[in-house]
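Asker: Here you go, sequence then predicted model.
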Amino acid sequence: MAGDKDTTSSRRDRLDTPKDPRRHFGLRRQSSPDTFGVFAERFARFMGTARFLLYMTVFVIVWIALNLIGLFGLKWDPYPFILLNLFFSTQASYAAPLILLAQNRQEDRDRVIAEQDRQMNFRAHADMEFLAREVASLRAALGDVATRDFVRSELRSLVTELQEEVTDDPDQQPTQDHSGDPT
């Protein structure tokens, strides 16, 4: 009977849980949501390099030279170079959104870094205020405690008073109390 309950409950769980409406034919590569963003950043970073400009310049020169000279009688894109223009338009239509996506991701990172910096500055400011209060309280406490210079000056004044008493009455014997110790 216990086995019947387990199969019934597992069947019920399966019926209560909606199925995935997508059908998976073959193996699908699982990618993270940031995969396309990373691709866009790499693409935008590459387009901003001198290497990309050099490659594009060589490509355009070779394209124009081959179509003007007509090597082996092939001129697939004659003088107005409409196919080359179409190629550049297609490239620009893909490059602009990818560059914008890369810029948006960079703005998000900058925003997070700015927030972390703000929190760190707030903590540092709070720590400095705490330390300033601690230093002020230590200074106030030291004002009540006798400092080394104060103790020295008091001892010097006592020594001079004792020397004056000794020089005024050299015949005076130290008095003794009941224990026999001179005071």
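Answerer: Ah, there it is.
Asker: C-alpha only now, for contacts and for neighbours.
Answerer: Will do.
Asker: ok, now how distant is residue 46 from residue 56?
Answerer: From residue 46 across to residue 56, the span is 12 Å (C-alpha to C-alpha, to the nearest Å).
Asker: Alongside the first one, take a look at this:
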Amino acid sequence: MAEREGGRERTPAGATASTRTRGRTRLDQPSQRRRRLPEWDPEAFGRLSERIARFLGTGRFIVWMTVAIIVWVVWNITAPEHLRFDQYPFIFLTLMLSLQASYAAPLILLAQNRQDDRDRVNLEQDRKQDERSIADTEYLTREIAALRIGLGEVATRDWIRSELQDMVKELEEHSDGRRRDGQRVVPAERSGPRDAEDR
């Protein structure tokens, strides 16, 4: 505890800043403001505004509003004098329609902003999906090109067959050429049971 000494406050040794300012407001920190406004969930309010905006954009709303205005006007013209609540210039009706319009415009704008946010997110997701598709297509194109290059160097069955036919023709021509020159082609000796008989 701080002791008073000659009109001045003496702080004991080892006291921290928090113990020194315990009962006083600190000037080095901003004061916390108390919220006096009501709190609401912005998502719930946004969903409600979208529902209202959807209803305001339907034919049902126009029909109901037209019926209400007609009933309002007919009642205030034909009803007895003491039951009329809005006389001929219909100032109260004008006030109600202005009030409805003043609330409808911001609600519609709020619904449009939420729709724009959703569209922006969808466009971003579509853009990322397109980038992935383009990358996959480029990868597959490179792989197909590599396979084509690799297949160009692989010996196919037809190529091997044609090479074997060429070698057979060369051997036949070579053996025919030796016979024409008078050389006798000696067949290779067979080994096996006949070798045993010869002995």
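Answerer: Perfect, I can see it now. Note that the structure is a prediction, hence the values are computed from the model and not measured.
Asker: Superposed, what's their TM-score?
Answerer: The TM-score (TM-score structural alignment, normalised by the length of structure 1) is 0.72; 158 aligned residues with a C-alpha RMSD of 3.4 Å.
Asker: Which residues lie in contact with residue 60 of structure 1 in this structure?
Answerer: For residue 60 of structure 1, the contact set (C-alpha atoms under 8 Å, 6 or more residues apart in numbering) is empty.
Asker: Trace residue 67 of structure 1 over to structure 2, please.
Answerer: Here residue 67 of structure 1 is matched to residue 76 in structure 2, going by TM-score structural alignment.
Asker: tally of neighbours for its match?
Answerer: Neighbour count for residue 76 of structure 2, taken as other C-alpha atoms under 10 Å: 18.
Asker: and the gap between it and residue 89 of structure 2?
Answerer: The gap separating residue 76 of structure 2 from residue 89 of structure 2 is 10 Å, by C-alpha to C-alpha.
Asker: what's the answer for residue 130 of structure 2, then?
Answerer: 61 Å.
Asker: Name the residue in those two with the higher neighbour count.
Answerer: Per other C-alpha under 10 Å, whichever of residue 130 of structure 2 and residue 89 has more neighbours is residue 130, with 12 against 9.
Asker: can you tell me which residues contact the residue positioned nearest the centre of structure 2?
Answerer: The structure's structure 2 has its C-alpha centroid closest to residue 125; by C-alpha atoms, centre = their mean the separation is 2.4 Å. Listed by C-alpha under 8 Å, 6+ apart, the contact set of residue 125 of structure 2 is empty.
Asker: That one -> structure 1?
Answerer: Under the alignment (TM-score structural alignment), residue 125 of structure 2 pairs with residue 116 in structure 1.
Asker: State the three-state secondary structure for that match.
Answerer: helix (DSSP: H, G, I helix; E, B strand; the rest coil).
Asker: now it: how far from residue 125 of structure 1?
Answerer: 14 Å.
Asker: Mind jotting down where the helices sit in structure 2?
Answerer: Using DSSP state H, the helices of structure 2 run over residues 17-20, 42-56, 59-78, 91-152, 157-180, 193-198.
Asker: among these, which is nearest residue 85 of structure 2?
Answerer: helix 59-78 (6.8 Å; C-alpha to C-alpha).
Asker: buried residues in the closest one?
Answerer: 72, 73, 75, 76 (16 or more other C-alpha atoms under 10 Å).
Asker: one step back: switch the helices of structure 2 over to TSV; also include distance to residue 85 of structure 2.
Answerer: Listed next are the helices of structure 2 as TSV, based on distance: least, C-alpha to C-alpha, whole Å:
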stretch	distance to residue 85 of structure 2
helix 17-20	66
helix 42-56	27
helix 59-78	7
helix 91-152	9
helix 157-180	101
helix 193-198	135
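Asker: Having no further points to raise, I will conclude here.
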